[in-house]
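for reference, the sequence and a predicted model appear below.
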Amino acid sequence: MDLMQLLDMVLHVDKMLGQVIANYGTMVYVVLFAIVFCETAFVIFPFLPGDSLLFIAGAFCATGAMNPWLLVALLLIASISGNTINYWIGSLIGHKVMERDYRWIDKNALKKTHEFYEKHGGKTVVLARFVPIVRTFAPFVAGFSEMTHRTFQLYNVLGALFWILSLVLSGYFFGNIPFIQKNLNTIVLIGVGAAVIPLLLGALWKLFRRVASKA
């Protein structure tokens, strides 16, 4: 396999998973672990497949091609450790920025971001798991904003559990239904919207009450 073929397989592994299993057997666990780890650990890999990969992997588990418990355990380790490394990278860069005086960086904005993550960061870390690209940047921003490590890890683990279990198990039970296969991305977005909209309405209600009390 040349470099271009390898790159194509990695970028489209969610569509080629059956072929990967047929050609490489148990090495598929290593491939899936590496992809989930890299997507969550490094901000330069937001383009790697995430939600669809987990769902389709669950569907292949239903056929007996993979062990669902082994898969879930490995993906949990990959996603939790990946987010942790991303958090520490953001934390390291954030401290250096705060120690030096850069004209192009607003330190007050950084402090406000830190306060936001202290109050609402947990929700962000959990919900970001279900949003491509945002999933890759959320832990970095959490570290950059100096979100406490204990708080981050709590929501990091919760987010990983919800993300991995919901998608892998959904794929396991429903992955072979054609309608769901064709509309997976839409279904995921609807689910995220159902979780996010109540939070936004709650924030708007608090803002309205503050404005009303000042008036």
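On my side now, so go ahead.

hey, let's count contacts and neighbours off CA atoms from now on
Will do.

quick one, strands of the protein?
For the chain, applying DSSP state E gives no strands.

start from the N-terminal end of it and give the helices.
3-11, 17-24, 27-41, 51-62, 68-99, 107-128, 134-144, 149-174, 178-182, 184-214 (DSSP state H).

figure out how far the third one is from the centre of its chain.
Meaning helix 27-41. Offset of helix 27-41 from its chain centre (Cα atoms, centre = their mean, to the nearest Å): 13 Å.

next: the fifth one.
How far helix 68-99 lies from its chain's middle: 10 Å, per Cα atoms, centre = their mean.

now do the first one
Taking the mean C-alpha point of helix 3-11 and that of its whole chain, the gap between them comes to 22 Å (Cα atoms, centre = their mean).

here's the one I want to compare it with:
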Amino acid sequence: MKKILVYISKLIMILFVIVSLVLLFIAIFKPDWIKFAIEWMGNLITTLGPWNYLIAFTSALAESLPVIGSLVPGMNIMILVGGFWGKIHIVETIIFASVGAMLGNYFGYFLGQKYGTKIITNYGDYVGIGVTEQKIMERQIEKNGFWYIVLGKFHGTLRAFIPFIAGAGGMHAKNFWTYNAIGSIIWATTINLIGYFFIDNYEQIVDNIGKIVTIITILVIGYLFLFQRESLKKYWDDKTREMEEKYPSTK
């Protein structure tokens, strides 16, 4: 069973990388395709009408769930819904998205509280969250719990695991619910406003996507090199030690 899970997790990650690269290639070299897709989505969202509230709720809920949330493009969906539908019905859209995010986060917290350590020990490596990652995230949550949970909603991968780790690490339910509510409302409001801006300017953004990606890549690499070298080295050493203990050499 574990071998099957390993293969499935690797396959999903490979597909995710391939799809991301294909979309990036299309965005850079075939921007008109992206513009057409956005316009098509805009027409669809307008046609769906009030059903967009359910889409906002469901996408916010799904992207907050452990593992699933790192694969579901909930934030992208919310940007489009927020831009095309929330532009006119912004308050209602924010409310539905906030409630969906809160419930998804709480499910992750509850799951982590009940089964967190066992799940991470037995299956965490299959989704890239092993004991080493758990310890790092628990330290960050203990040190900067409020900011980690609030800002973690905007991280493409961590958003799906932070509530789970908070539950596994024993964060008090009252504190989690407070941080969760504030973070979900801030996230829903921000994403809707980003959607509003994106839809009004998407042609210029798509036309310059290559430059935008290049600038972001340089900034991220520069930040990691200048400020996170020691942390990355420590993480790599800890991860290597964990893997050596878990899978000792047979030589």
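That came through fine. Model, not experiment: these values are computed from the prediction.

dump the helices of the first structure to a markdown table, plus mean neighbour count.
As requested, the helices of the first structure are arranged in a markdown table below (neighbours: other Cα atoms under 10 Å):
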| stretch | mean neighbour count |
| --- | --- |
| helix 3-11 | 12 |
| helix 17-24 | 14 |
| helix 27-41 | 21 |
| helix 51-62 | 24 |
| helix 68-99 | 19 |
| helix 107-128 | 17 |
| helix 134-144 | 25 |
| helix 149-174 | 19 |
| helix 178-182 | 12 |
| helix 184-214 | 12 |
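
residue in the first structure paired with Ile68 of the second structure?
Matched to the first structure by TM-score structural alignment, Ile68 of the second structure sits across from Ile44.

and that match, how many neighbours?
By the measure other Cα atoms under 10 Å, the count of residues near Ile44 of the first structure is 13.

kindly report the same for Ser145 of the first structure.
Other residues lying near Ser145 of the first structure total 25 when counted by other Cα under 10 Å.

who's in contact with it?
Residues near Ser145 of the first structure by Cα atoms under 8 Å, 6 or more residues apart in numbering: 90-91, 94, 110-111, 113-114, 117.

what do we get in the second structure for it?
In the second structure, Ser145 of the first structure lands on Gly169 (TM-score structural alignment).

and Val72 of the first structure, by the same measure?
In the second structure, Val72 of the first structure lands on Ile94 (TM-score structural alignment).

and that match, how far from His155 of the second structure?
According to Cα to Cα, to the nearest Å, Ile94 of the second structure stands 19 Å off from His155 of the second structure.

just Ala173 of the second structure next, same as before
For Ala173 of the second structure relative to His155 of the second structure (Cα to Cα), the value is 22 Å.

again, but for Leu23 of the second structure
Distance of Leu23 of the second structure to His155 of the second structure, given as Cα to Cα: 19 Å.

now swap in Trp40 of the second structure and tell me
To His155 of the second structure, Trp40 of the second structure is 27 Å away according to Cα to Cα.

Leu44 of the second structure now?
27 Å.

excluding covalently adjacent residues, which one is nearest to the most centrally placed residue in the second structure?
Residue closest to the average C-alpha location in the second structure (Cα atoms, centre = their mean): Gly156, at 2.7 Å. In space, and not counting its chain neighbours, Gly156 of the second structure is closest to Ser70: 6.3 Å by Cα to Cα, 6 or more residues apart in numbering.

can you get me a residue count around the one you found?
20.

thought it was touching Phe154?
No - assessed by Cα atoms under 8 Å, Ser70 of the second structure is found out of contact with Phe154, at 11.3 Å.

contacting residues around stretch 191-201 of the second structure?
By Cα under 8 Å, 6+ apart, the surrounding residues in contact with stretch 191-201 of the second structure are 75, 78-84, 86-87, 90, 93-94, 205.
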